[in-house]
Structures are given as structure tokens and as C-alpha cells.
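Colleague: Show me how the following folds:
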Amino acid sequence: MTEQRFREFKMPDVGEGLTEAEILKWYVKPGDTVTDGQVVCEVETAKAAVELPIPYDGVVHELRFPEGTTVDVGQVIISVDVAPGSGPVEAAAAPAPAPAAEPASEAAEPEGRQPVLVGYGVAQSSTKRRARKGAEVPVQEPAPAGTYYASPAAAIQGELNGHAPVAAPAAPVAPAGGARPLAKPPVRKLAKDLGVDLATVTPSGPDGIITREDVHAAVAAVSAPVAAPAPVSRETTPVAQAPVQATPVAGARETRIPVKGVRKATAAAMVGSAFTAPHVTEFVTVDVTRTMKLVEDLKSDKDMQGLRVNPLLLIAKALLVAIKRNPDVNASWDDAAQEIVLKHYVNLGIAAATPRGLIVPNIKDAHDKTLPQLAASLGELVSTAREGKTTPAAMQGGTVTITNVGVFGVDTGTPILNPGESAILAVGAIKPTPWVHKGKVKPRQVMTLALSFDHRLVDGELGSKVLADVAAILEQPKRLITWA
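Modeller: Predicted structure coming up:
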């Protein structure tokens, strides 16, 4: 038996410069046959959830970490026997707990740990495991092969303590053909949070896809109280999903939710932005009745057929025109060089609320797009975010952002800048309001816009001009033609 028989797959850097990722879900187990390009697990970084394909053909030999473990980039997460017919090997172990806090070299294994194969794990023995950030984890005997591990959500709910192994449940009936259950990433995350094995869920979606409703039905079948997030379906919403929260335990006075992944990165970015860039926010209330009429007209236009047409589309176009008229607002601050960097392109960010937290994917080179092209890009951005498939690359390089708080019925707000950007436009709810129109008080469709900007590079005059231009276009949308 040679080392070449086994291949190790390491945690890749799925973003730019990311240092760690959490294993959300394993789609394979030791003994499963895998093929080159097959997705074997889903991981969550500080920017997005990503499915990882294996680059080998063979049989899974070992899963190095259980679900819920945060793993450094470059650490081996799975090994594959690429020559399974070459002879017997030692039984593959169930997912092993995280390694000890102090890194150990191959030449100096901790006492009591004997190598099984060079570079492919060690014999099971009692040893101290690395604590999840800020938590004390007692010394535990590793689980025997075939043992299942509890999910972090279960620990949060008080059902278990830490990542101790628990007895394996009765084996569910495998899906037809031995394939893993079909479900989109947000549904997999929901199932993980609620402790539901997707293999036990009866799918109701097209082509055997498991839906959120199927997961909730599976929980209800075992009398577990679960409150499904209320769907939001207003036209101006960029993403109509509320974050999934941990299910409270009956009688508990507190519920603790770990801050990690996207939420942790968002929190750090917002604190850094708020206390680095001096924010200024200006407001304007505008009659958008004509814009709303134009939205209805565009829905029946043959050039817009099949595209998502809503007020957000025209607001985005209005902001792009305002930036073209006031290009200095599209910039960033280089603190190291003490320079203002003017951008000659607009990567338009759209803040989106997803089950994993707030993300801001952006439309690359939005300034060059026609209205139909912009509508197509917005539609793709929304659908990708809803499915939980937004890539780290889609969230990098933004220059200006729109955040739509109006979908929640909110009139306005004071948004915090996305790090590295100079401005963010908050879009409020559109409501029928008494308004003076042509000398008479009439009911009109009115909304409030709020523009926050970095006062180091955008002064009051420039910020006011940009906001006034957006408002003027939405009041008289024909300016989309005359000003463009």
C-alpha cells in the first residue's frame, strides 16, 4: 500500500484571502464512491456559502472534521482512496473532532497518537480537542466508526452540549439511485438548524426537490415547535427571505446564537465602517407617481417581456444617471496612500437579507447596461441570493450600494456605508400621501430617500447634488432620457 493510493483534499480559499470556513453539511460518508467534480460538502465562509467538489475518483476513506467545525484554509478535510481495489485498508473513521489548539508537526505527534498512514490521520485515542472559540470543551473519547455528531443548532437549543457524539438514528431510506437528497442551499441550512436529516424528508417540489415547507412538515411530524419565517412578497424587495433563527427551548429564558460566517463578517465590517468613515446622511421626500406609472407601462413593453420590472429597477437607473452627472461621488478612500481613488466604472451593490445574514452582491459595470440588461442583472442577482448561491466574487469590488428598507414598510433610515464605498442610498416605502400637485392637494405616491456618504471625499454640496438628481429623475422619469 503506497501513499499514492490516497489523496487528501484540503480546505480551499474560496474567496480572496479568506483564512477559514465552517463545514455546514457533508454530502458523503466513509465508504461512499465519489467521482471527479462531485459536490461532497457545503461550507460557509465570511462571505457566502459554497459547495465544494472533489477533484478525484475513488472511495471516501475519511472525513477529518464533523459538521459545524470551523477549519483553517489549507487543512485536509477529506481523504479519498483512489485505488479501492488494491487491497484492504483500515476502517474509515467517522468525522473526527477539531485538532488540538497547539499545532503538531508530523515529526512530533502528541503522546498516545500513533500514525495510521503517513499523512493520513492517526489512531483513535483520548486527547484534548480544540475548543470552539471562547468555549471550554471537555476531553472526550473519539466516536467509533458509524457514530453521528450533533449539529451546532441542537447544542444551541440545549438538546446537547458541545460536539459529543450521539447514537446514530435509524438509517433512512436512501433516495432513488443512491443520490443525495435534492435541496437548495438555504433549505439545507434550514434543515441543519432544525436538526432535520434531509434523507428522511419527503420532497414535494418539482423533480423531487425538497422545499422549506417539506422541512417544516418533517419537524411538525415529530411535534417539534417551529415557527416558519413569514414570506415577504412586495415588488420592491431585493430578496424576500428573513434570517432563520434558532428555535427557542420551552421554558428557557435565553437563547444564544453563535456569531460566525456571514453575520460575523458583516458585524465587523459595519463597526469598522461606522468608526472609520465619517458618515453624513441627507434625506429627501419625493412624488414618484409618474415613476410608478412608468413601471406599469414597462411591464407590458415587448422589450421587457420576461424581465422583472419594479420601482427598484428605475431607482437603480436613476442613481446610475446621477453618478454619471456627478462622477466624483463614485470613489474610495485609500488611507495608506492618503489618496482619493475615483472609479470610472460603477459596480452597483444591492443589499440583500438572506437566511445567513446581510450580503451585498453587486452588478458589475452597471453603468454600461441598458434598462433591459439592468433588469436582467437585477433578476439574476435576486434569484441567486434567494437560492443561497451568491459567490464571494459577486460581493467584491462594489462602488455604490442601494438598500431597500421600504419592503419592510419603513419610511427611511441612516444606512452605514459598505466598506470601501463612498455612498449608499436607502429606499423607503412608497405610500399614497396627500401632496400638493399643480396647486391642489391630491393623493400621490410618495417615498423618502436617504443618502449616506463618506464626508472625507464627498462634501455636502456633492452629496446633495447626487440625492437631488435621483429625486428629480424619479419625479420626472423622462429625465432618464434627457439627462442620460
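Colleague: Please make it C-alpha for all contacts and neighbour counts, starting now.
Modeller: OK.
Colleague: And residue 192, how close does it get to residue 45?
Modeller: Using Cα to Cα, to the nearest Å, residue 192 is found at 16 Å from residue 45.
Colleague: same deal with residue 8?
Modeller: 21 Å.
Colleague: Those two: which is more packed in?
Modeller: A direct count of neighbours by other Cα atoms under 10 Å for residue 8 and residue 45 places residue 45 higher, at 24 against 19.
Colleague: any chance you could map the helices in the stretch 301-450 of the chain?
Modeller: 311-325, 371-386 (DSSP state H, counting those that start in this stretch).
Colleague: Let's have those in CSV, adding distance to residue 72 and mean neighbour count.
Modeller: Below are those laid out as CSV (distance: least, Cα to Cα, whole Å; neighbours: other Cα atoms under 10 Å):
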stretch, distance to residue 72, mean neighbour count
helix 311-325, 38, 22
helix 371-386, 25, 19
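Colleague: how about the ones you listed, which one is nearest residue 411?
Modeller: helix 311-325 (15.0 Å; Cα to Cα).
Colleague: From residue 484, how far out is residue 478?
Modeller: 10 Å.
Colleague: And for residue 327?
Modeller: Taking Cα to Cα, one finds residue 327 at 13 Å from residue 484.
Colleague: what about these two, which has more around it?
Modeller: Using other Cα under 10 Å as the criterion, residue 327 and residue 484 rank with residue 327 on top: 18 against 13.
Colleague: how about this one, so we can line them up?
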Amino acid sequence: MREFRLPDLGEGLTESEIVQWHVAEGDTVELNQIIADVETAKAVVELPSPYAGVVVRLHEAAGTVVDVGAPIVSFDVEAGPDLPTAPSAPDQAVSEEEAARDEPAPAKREPNLVGYGAAVEKGGRPQRRSRGLSAAGTPQPAAAALPAASPAAAAPSVAAGTAQHRERPRSTPPVRKLARDLGIPLDSLTGTGPGALITRADVLAALAGAPSSVAPTVVQDRPEALPSPTPPTQPGARETRTPIRGVRKHTAAAMVASAFTAPHATEFLTIDVTPTMELLAELKASRAFEGTRITPLTVVAKAVCIAIARNPSLNSSWDEPAQEIVQYADVNLGIAAATPRGLLVPNIKAAQALTLKGLAQALGSLTETARAGRTAPADLAGGTVSITNIGVFGIDAGTPILNPGEAAILAMGAVRSMPWEYRGEIALRSVMTLSLSFDHRLVDGEQGSRFLADVGTILRNPAMVLTMV
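Modeller: Now for the predicted structure:
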């Protein structure tokens, strides 16, 4: 018998939802056969089988949110075809050095995809190698998991930590980095994850002043926040409650982190894009673009790539731990996509190297994949600057929030026919408003303004590209 535990799919997450099983109990499966679709906080990914054998038991039903490291399926390997099992892949969620400091190596680990993350043994929090002794020198039993919101549950752990040297709080490297970036000490938090693991949500809750995950102490010279009162509900009130998880949970955490770490500044520019609309009409009738869907977004994407070459500070990020500004050579252009699962921002790698037709094809493929819910995690990572097309909803302008880690995001509004000054007279023209939000730590007002003006110049007169490249 072999037990397959839910792996961390390379994103440093603590849980995933089983969307759909592709096998049933009693089915014979082959090595690397797709057995389930699993939804992380970013995308739906296919889960291959690490064994060849017979499915004995499915531990969780479809629609269930499962902690990383929890068993999801058991196999009878001997009953299956005579095929080798998959080799164990290295744990990418926690490095060997981090794991050696934080957790003892498990006696036996099953083959997995990219790592189990923070696996939790049954019965509570795993014991430390050299720290699991009481003051009398006797082994301590594993502490039972208690709700983090209960003050009575948090008190014993605090007292135990002061009885002798304090244990290092349990969390994953991405969460520790987030806490460092936000200036929140991990030892001030009570983890709500498996085995008291401190999660990203715990860190962001502490930043927002939420009392559920903050231990009784002072964080950043701020007294502990009092619990917010429960909103009154009338008997028989009509309401619908939806669990916060998946893409919505990830988006909320990312927006909170971005809003409270990057000082946003937003500028607006309204321009006459009639020449761009005329150019699009010509390209659609051209044989060179036959079968290619080309839209105003395509031209804006190309204009952004050209403008970034002239204003490279908008293609950078702020590395707080290293106290460095990282400037990127490639423009990994993120495109905000509204999908049935929520907002996703997949990006086109090295977009500056693509022609206008190549960008149009990449945008079409990116959008189609995102709406089908099949965007790969790699396509959602590594973005350097983003575009959001709010014009498709009939909106003229807004103040978009930066995608975390990026220096700028451009919102393009609706193209409207309206009276406009043209060659000294009033004429009916196609007009669009651009909204640029940028991280004021990385981008000064002059740099942001020059970038926005360059994009506007290209859209106002596409022939001006000849003077920019």
C-alpha cells in the first residue's frame, strides 16, 4: 500500500481544493496518469499519479479544501501493472537548510511532485529534535491543535515559550519573507495553519489589525486590536455566504499586501485615439493579419513595451531585504483577465521581443487559457508590469492597484466617440483615458509622466513610433 499526500505545487501554499477526480476507487492507473484537477490560489492544475497500481481509497471528495501534506489517495502498488514508481522530487517549498533548522526529517516520505511543504503528523505539532524537553528534562507530548482565535488556547503556548528558550515560529520561507517585508515579527503571531503553522493570511491579518492571529503583545508600537463586533443580523435575514478561498483569497491577500507596502501614485491622460482605430481597421483588412484578432489592447501592449525601453524604471521591483532596486531586461507583460474563478494576471514573457502580430496571438492564447481555467502557475509568476482593460466594461478611468512586486500598472478606458478639438475645430473623435498607477519608491513623478506621455503619443499618432525606436 502506498499513500499519496497532497504536494505543495511549487507555490509555497498551505492548502488546495480538489476540483475533480478523474479516477474512482478500484481503478487501475499508470505512472503519471492524471488522477485529479486541483485548484490552488492561482490556477487549476492537473495532478499526475506518482504510482502505477490500483486506487484503493480516495480520502477526500471533490470540492474539499485539503491541507498540503494530507493524504488524498491510497494505492495498491503490487496489484497494478509492473511499472516503476516516480522518483521523489526535491522539496522546492522549503530549502534543505530551512528544513534542517525548523523540522526533523520524516522517517519516510512518499514520492511527490515538488514537495510536501510543511507536513503535520497526526496528533498535533511535530516535536523538535533538541527542543522537545520540559524543564524537568522529560519529553513533552505533542500539543493538541486548538482554535487560534481562542485566548485560552494561545495562553499555554505563550507560557511554555517563556519557561525556557523560545522556539522559532513555524512558517514557510515565502511567509517569513512577507513578514520581514511588512515589518511584522513572527513571534508575535499565533499560526492558524496545520500544527500552528503561521500562514500568509496570519501575516496579512496582523498588518490589517485583525485580532484573530495576533498574540497578546504590541506589534510595531501598536496595541493589540480589540475584536470587531459581530454585525447584527435580523432573524430570517436573506443572505448568501461564500467561503473565502482559491483565487479570491489569493487576490485579497495580494491586494492588501500591495496597498500597504507600495506607495501608490496615479496619473491620468485623455487622448484622441482616432488614428489608432483607423490603423486597426486597416490591419484587420490586411492579409498579413488574416485570422489574427487584433484589438486596441494589442496596440496598447506594444506601446507599453516601447515606452518602457525609454523609461526603464517602470520595469523594476523593490527588494526590501536586500535594500536594492531590481531592474529587469525583459518586459513580462501581465494582462488582467476576469475569469469565472476571479481575477488572474497571467503574463507574456519577454513581450518586448514580439511583433505586433506576435503580441496579438499571445494575447489571444493567454485570454483563452485564463477563461478556461487552465493557466499554468508559471504563467502567473514573474510579471514585471501589467495592463488592465477596464474599457471592456464601459469604464473610462480608475486607480488600479499594483500587482505585488511590480512597479506600474496601466488601465485603459473605454473608447468613446465624443466632440474633440481637431485642427482648430470641433469634430467627433474616438477618445480614450489612460490611468497609470506606479510605486513611488521606484518611479518618480517625472518618470511616470514621461512613460504615460510616450504611450499616449503612440496611440495619438502611431507613426511617431519611428522617432522612438
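Colleague: Can you report how many residues lie near the aligned residue in the second structure for residue 29 of the first structure?
Modeller: Under the alignment by TM-score structural alignment, residue 29 of the first structure pairs with residue 24 in the second structure. Per other Cα under 10 Å, the neighbour tally for residue 24 of the second structure reads 14.
Colleague: Residue 24 of the second structure - that's part of a helix, no?
Modeller: No: counting by DSSP: H, G, I helix; E, B strand; the rest coil, residue 24 of the second structure is not part of a helix but coil.
Colleague: Just give the nearest non-adjacent residue to it, would you?
Modeller: Nearest non-adjacent residue to residue 24 of the second structure, counting by Cα to Cα, 6 or more residues apart in numbering: residue 55, 7.0 Å away.
Colleague: before we move on, back to that, got TSV for the helices of the stretch 301-450 of the first structure, with distance to residue 166 of the first structure too?
Modeller: As requested, the helices of the stretch 301-450 of the first structure are exported to TSV (distance: least, Cα to Cα, whole Å):
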stretch	distance to residue 166 of the first structure
helix 311-325	49
helix 371-386	33
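Colleague: of all the ones you listed, which lies closest to residue 185 of the first structure?
Modeller: It's helix 371-386; of the helices of the stretch 301-450 of the first structure, that one is closest to residue 185 of the first structure (Cα to Cα) at 9.4 Å.
Colleague: quick check: angle from that closest one to helix 311-325?
Modeller: 120 degrees (axes from the mean of the first three to the mean of the last three Cα atoms, to 10 degrees).
Colleague: So which bit of the second structure is helix 371-386 of the first structure matched to?
Modeller: Helix 371-386 of the first structure corresponds to residues 356-371 of the second structure when matched by TM-score structural alignment.
Colleague: what does residue 37 of the second structure align to in the first structure?
Modeller: In the first structure, residue 37 of the second structure lands on residue 42 (TM-score structural alignment).
Colleague: burial of its match, as a residue count?
Modeller: Neighbour count for residue 42 of the first structure, taken as other Cα under 10 Å: 21.
Colleague: Helix or strand: which one has it?
Modeller: strand 39-44 (DSSP states H and E).
Colleague: With the second structure overlaid, how far apart is that strand on average?
Modeller: Average distance, strand 39-44 of the first structure versus aligned residues of the second structure after superposition (mean Cα distance after the TM-score superposition for the first structure): 1.4 Å.
Colleague: How about residues contacting that strand?
Modeller: Contacts of strand 39-44 of the first structure with the rest of the structure, by Cα atoms under 8 Å, 6 or more residues apart in numbering, involve 21-28, 49-54, 261-262.
Colleague: got the contact list for the aligned residue in the second structure for residue 273 of the first structure?
Modeller: Structural correspondence for residue 273 of the first structure with respect to the second structure (TM-score structural alignment): residue 258. Residues in contact with residue 258 of the second structure (Cα under 8 Å, 6+ apart) are 401-405.
Colleague: how about 6 Å then?
Modeller: Going by Cα atoms under 6 Å, 6 or more residues apart in numbering, residue 258 of the second structure touches residue 404.
Colleague: my hunch is that it is in a strand, does that hold up?
Modeller: No: with three-state DSSP as the criterion, residue 258 of the second structure is helix rather than part of a strand.
Colleague: Look up how far residue 32 of the first structure lies from residue 311 of the first structure.
Modeller: According to Cα to Cα, residue 311 of the first structure stands 49 Å off from residue 32 of the first structure.
Colleague: Quick check: closest non-adjacent residue to residue 359 of the first structure.
Modeller: Nearest to residue 359 of the first structure is residue 352, by Cα to Cα, 6+ apart, at 5.4 Å.
Colleague: on that earlier part again, from residue 253 of the first structure, how far off is the match of residue 37 of the second structure?
Modeller: Separation of residue 42 of the first structure from residue 253 of the first structure (Cα to Cα) stands at 33 Å.
Colleague: In the first structure, what range does stretch 174-184 of the second structure match?
Modeller: Aligned using TM-score structural alignment, stretch 174-184 of the second structure spans no residues in the first structure.
Colleague: how close does the corresponding residue of the first structure for residue 288 of the second structure get to residue 130 of the first structure?
Modeller: In the first structure, the residue paired with residue 288 of the second structure is residue 303, using TM-score structural alignment. Going from residue 303 of the first structure to residue 130 of the first structure by Cα to Cα gives 58 Å.
Colleague: Of the two, give the one with the bigger neighbour count.
Modeller: Using other Cα under 10 Å as the criterion, residue 303 of the first structure and residue 130 rank with residue 130 on top: 17 against 11.
Colleague: I figured that one hits residue 102, correct?
Modeller: No: the criterion here is Cα atoms under 6 Å, and residue 130 of the first structure misses it with residue 102 at 8.2 Å.
Colleague: My read is that residue 318 of the second structure contacts residue 328, right?
Modeller: No: contact criterion Cα under 6 Å: residue 318 of the second structure and residue 328 do not qualify, at 11.5 Å.
Colleague: neighbour count winner among these two?
Modeller: residue 318 (18 against 14).
Colleague: re earlier: quick one: neighbours of the closest residue in space to the match of residue 37 of the second structure that isn't next to it in sequence, just the number.
Modeller: If the residues on either side of it in the chain are set aside, residue 42 of the first structure comes closest to residue 51, at 4.3 Å by Cα to Cα, 6+ apart. With neighbours defined by other Cα under 10 Å, the count for residue 51 of the first structure comes to 19.
Colleague: how much space is there between the corresponding residue of the second structure for residue 51 of the first structure and residue 307 of the second structure?
Modeller: When the second structure is aligned by TM-score structural alignment, residue 51 of the first structure is paired with residue 46. Residue 46 of the second structure is 38 Å from residue 307 of the second structure, where distance means Cα to Cα.
Colleague: I'd like to know which of the helices of the stretch 301-450 of the first structure is closest to residue 459 of the first structure.
Modeller: Of all those, helix 311-325 sits nearest to residue 459 of the first structure, with 14.7 Å by Cα to Cα.
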